[in-house]
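K.L.:
sequence and predicted model, in that order:
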Amino acid sequence: MGIDLTKTQLFCGIAPAELDALLQCLDVRKRQYKRGEHLLWDGSPTEQIGVILSGRAIIQIGDVWSNNSVLGSVGPGETFAEAFACVPGEPVLANVTAEEDATALLLNVGRVIAVCSRGCGYHIRLVQNLLALYARKNLQLSRRILHTGSKTIRGRVLSYFSECVKRMGSYSFDIPYSRQQLADYLGVERSALSNELSKMQKDGIIRYEKIILRSWPPVRCARTQLISGIIEKYCRVSVPRQGRLSDPDASCCPDSKFPCGSM
């Protein structure tokens, strides 16, 4: 299937031999999607929990005026639609669209939450994993609320970049969004986001390129730490040490090849 399902959040703790029997019990189906194809449509009910096997999909909501807001993205091993599948007849509130060619495993939720008569330990573990997934998704939505809480675009960008650094354990990290999708996720206009990113690069806060990743060891200075990356796929991020970003100047990085004001 392309990935080891026993290492995914939904099937974590289930042995490979048990997994084969469990998949048969769950009546799973595997589907392939082309880039831009919808895995789920806004307004349609579903009884399927989806697990991405390959590729990536974007989850976004929109209104009748075609204004979109990105809620998140799902990649290999991650799930989607689990909350709506568990409420019979509840229409899905978001579109799930393939960002690239993708393959998904679809599980019937009735088979998932109804533990079989044998009371298999691995089926009980599956339900426990599903509850843990709900909790993680709620935390993800809470993080987005935090990111969009700032009144300034710069504050929203820095909040999101800060989370990426903490999650990845590195200042050079992958962003699963295009420029438009990042703007939708942060709740700002694309042009305004692009303008602010340009200002942040000029101020020495980030460095971004669209095609080639140029990476070098981070440079510590009195006020900031400079990191390398790409804005479309990777980002170079500077994290303020005092909780707010001061105007950088070249003198704060006397030993740096890339002084704060030179980016």
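P.N.:
That came through fine. Residues are numbered from 1 along each chain as shown.

K.L.:
C-alpha only now, for contacts and for neighbours.
P.N.:
Will do.

K.L.:
all strands for the stretch 101-250 of the chain, in order.
P.N.:
102-108, 172-174, 219-220, 225-226, 234-236 (DSSP state E, counting those that start in this stretch).

K.L.:
which of those sits most buried?
P.N.:
Comparing these by mean neighbour count (mean count of other Cα atoms under 10 Å), strand 234-236 ranks first with a mean of 25.

K.L.:
show me what that one is packed against.
P.N.:
strand 172-174 (3 or more Cα pairs under 8 Å, 6 or more residues apart in numbering; DSSP states H and E).

K.L.:
so how far is the strand it packs on from its chain's centroid?
P.N.:
On the basis of Cα atoms, centre = their mean, to the nearest Å, strand 172-174 sits 12 Å off its chain's mean C-alpha point.

K.L.:
name the helices or strands packed onto that strand?
P.N.:
The contact analysis (3+ Cα pairs under 8 Å, 6+ apart) places strand 172-174 against helix 153-168, strand 234-236.

K.L.:
would you map the helices across the stretch 51-200 of the chain?
P.N.:
Here the stretch 51-200 of the chain has its helices, by DSSP state H, counting those that start in this stretch, at 82-85, 109-113, 121-147, 153-168, 179-186, 190-202.

K.L.:
out of the ones you listed, which is closest to residue 62?
P.N.:
Residue 62 lies closest to helix 179-186 among the helices of the stretch 51-200 of the chain, at 10.2 Å (Cα to Cα).

K.L.:
what's in contact with that closest one?
P.N.:
68-72, 144, 147-148, 156-157, 189-190, 193-194, 231-232 (Cα atoms under 8 Å, 6 or more residues apart in numbering).

K.L.:
against that first model, consider the following:
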Amino acid sequence: MDTLFLSKTALFRGAAADELPQILACLGAVSRTYGKAQTIYRAGELVTSLGLVLTGRVQIEADDLWGNRSVLDSLGPGAVFAETYACIPGERLMVNVVAAQPAEILFLQAARILEGGGEDCAHRGLLIRNLFAISAQKNLSLSRRIFHTSSKSIRGRLLSYLSAQAARQGSREFTIPFNRQQLADYLSVERSALSHELGKMARDGLLRTEKNHFILYAKEP
């Protein structure tokens, strides 16, 4: 286990790398690997462990009864998922967690963070504070998605999302964590309509794109 990497994650921020083995043992840590497109958690399940992405990338997805898929988030190394459900006994998952690429996940028992293990876990207070901060950040991410999908037009949704990505990455040239289908799902639009609009925006001189790499222009290049 790369304890130096873990010490830099949002969940373990404030804990020294040499303290991690004891903390992980107390939290009943178990790591598992998943292939691309393999389901990690399925909607309707009861979970008791939160997941922390060690390698690869996972997606949080929601499907309705008619098979329409909506991508709620894309999470890379260091990100945490299912923490809300794991902390509320009896609360069933409303989403699927799927490996967007081969991934290794570290599972941690939420009850041991909230209540302690056989002997009181060190740094429980720190972990609880970090979990609170992670939950607050998730709320912001959900608010951003609502904001990005509030426009009635596909161009409006794209401009909102791409502008936010440029601001977040500090550059008008950036790479997003979605392919075309995933971006369409995230913005709740049809893939063909999304691709058509991106083509129009490129012709209008607003952007240049290749796969998931974008360059934005204030005017025609």
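P.N.:
Right, received. Where do you want to start? Remember, it's a predicted structure, so these values are computed and weren't measured experimentally.

K.L.:
TM between them?
P.N.:
TM-score for the superposed chains, counting by TM-score structural alignment, normalised by the length of structure 2: 0.94, backed by 219 aligned residues with a Cα RMSD of 1.5 Å.

K.L.:
got CSV for the strands of the stretch 101-250 of structure 1, with distance to residue 12 of structure 1 too?
P.N.:
Converted to CSV, the strands of the stretch 101-250 of structure 1 look like this (distance: least, Cα to Cα, whole Å):
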stretch, distance to residue 12 of structure 1
strand 102-108, 16
strand 172-174, 24
strand 219-220, 39
strand 225-226, 37
strand 234-236, 29
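
K.L.:
out of the ones you listed, which is closest to residue 38 of structure 1?
P.N.:
Between residue 38 of structure 1 and the strands of the stretch 101-250 of structure 1, the shortest separation by Cα to Cα is 10.6 Å, and it involves strand 102-108.

K.L.:
so what does the closest one touch, helix or strand wise?
P.N.:
Secondary elements touching strand 102-108 of structure 1 (3+ Cα pairs under 8 Å, 6+ apart): strand 29-33, strand 48-54.

K.L.:
residue 60 of structure 1 contacts residue 74, doesn't it?
P.N.:
No - the pair residue 60 of structure 1 / residue 74 is not scored as a contact, 11.3 Å apart, by Cα atoms under 8 Å.

K.L.:
quick one: closest of the helices of the stretch 51-200 of structure 1 to residue 237 of structure 1.
P.N.:
Minimum separation from residue 237 of structure 1 across these (Cα to Cα) falls at helix 153-168, 6.9 Å.

K.L.:
report the buried residues of the closest one.
P.N.:
153, 154, 155, 156, 157, 158, 159, 160, 161, 162, 164, 165 (16 or more other Cα atoms under 10 Å).

K.L.:
does the fourth one touch residue 147 like I think?
P.N.:
This means residue 156 of structure 1. Yes - counting by Cα under 8 Å, residue 147 is a contact partner of residue 156 of structure 1 at 5.1 Å.

K.L.:
grab the nearest non-local neighbour of the most centrally placed residue in structure 1.
P.N.:
Centroid-nearest residue in structure 1, with Cα atoms, centre = their mean: residue 73, separated by 4.4 Å. Spatial nearest neighbour of residue 73 of structure 1, excluding adjacent residues (Cα to Cα, 6 or more residues apart in numbering): residue 58 at 4.4 Å.

K.L.:
for the one you found, give me its contacts.
P.N.:
70, 71, 72, 73, 74, 95, 96, 97, 98, 99.

K.L.:
next, count neighbours for the last one.
P.N.:
Residue 99 of structure 1 sits with 23 neighbouring residues when counted by other Cα atoms under 10 Å.

K.L.:
please report how far the spatially closest residue to it that is not a sequence neighbour lies from residue 73 of structure 1.
P.N.:
Using Cα to Cα, 6+ apart and skipping residues adjacent in sequence, the residue nearest residue 99 of structure 1 is residue 57, 4.9 Å away. Distance, residue 57 of structure 1 to residue 73 of structure 1, using Cα to Cα, to the nearest Å: 6 Å.

K.L.:
give the residues shared as contacts by these two.
P.N.:
By Cα under 8 Å, 6+ apart, residue 57 of structure 1 and residue 73 have no common neighbours.

K.L.:
okay, now residue 135 of structure 1: neighbour count?
P.N.:
By other Cα under 10 Å, 11 other residues sit near residue 135 of structure 1.

K.L.:
next up, the contacts around it.
P.N.:
Under the criterion of Cα under 8 Å, 6+ apart, residue 135 of structure 1 has no contact partners.

K.L.:
could you measure it against residue 128 of structure 1, distance?
P.N.:
Distance of residue 135 of structure 1 to residue 128 of structure 1, computed by Cα to Cα: 11 Å.

K.L.:
dump the helices and strands packed on strand 172-174 of structure 1 to TSV, plus distance to residue 50 of structure 1.
P.N.:
Formatted as TSV, those follow (distance: least, Cα to Cα, whole Å):
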stretch	distance to residue 50 of structure 1
helix 153-168	24
strand 234-236	27
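
K.L.:
mind checking which of the ones you listed is nearest residue 207 of structure 1?
P.N.:
strand 234-236 (4.8 Å).
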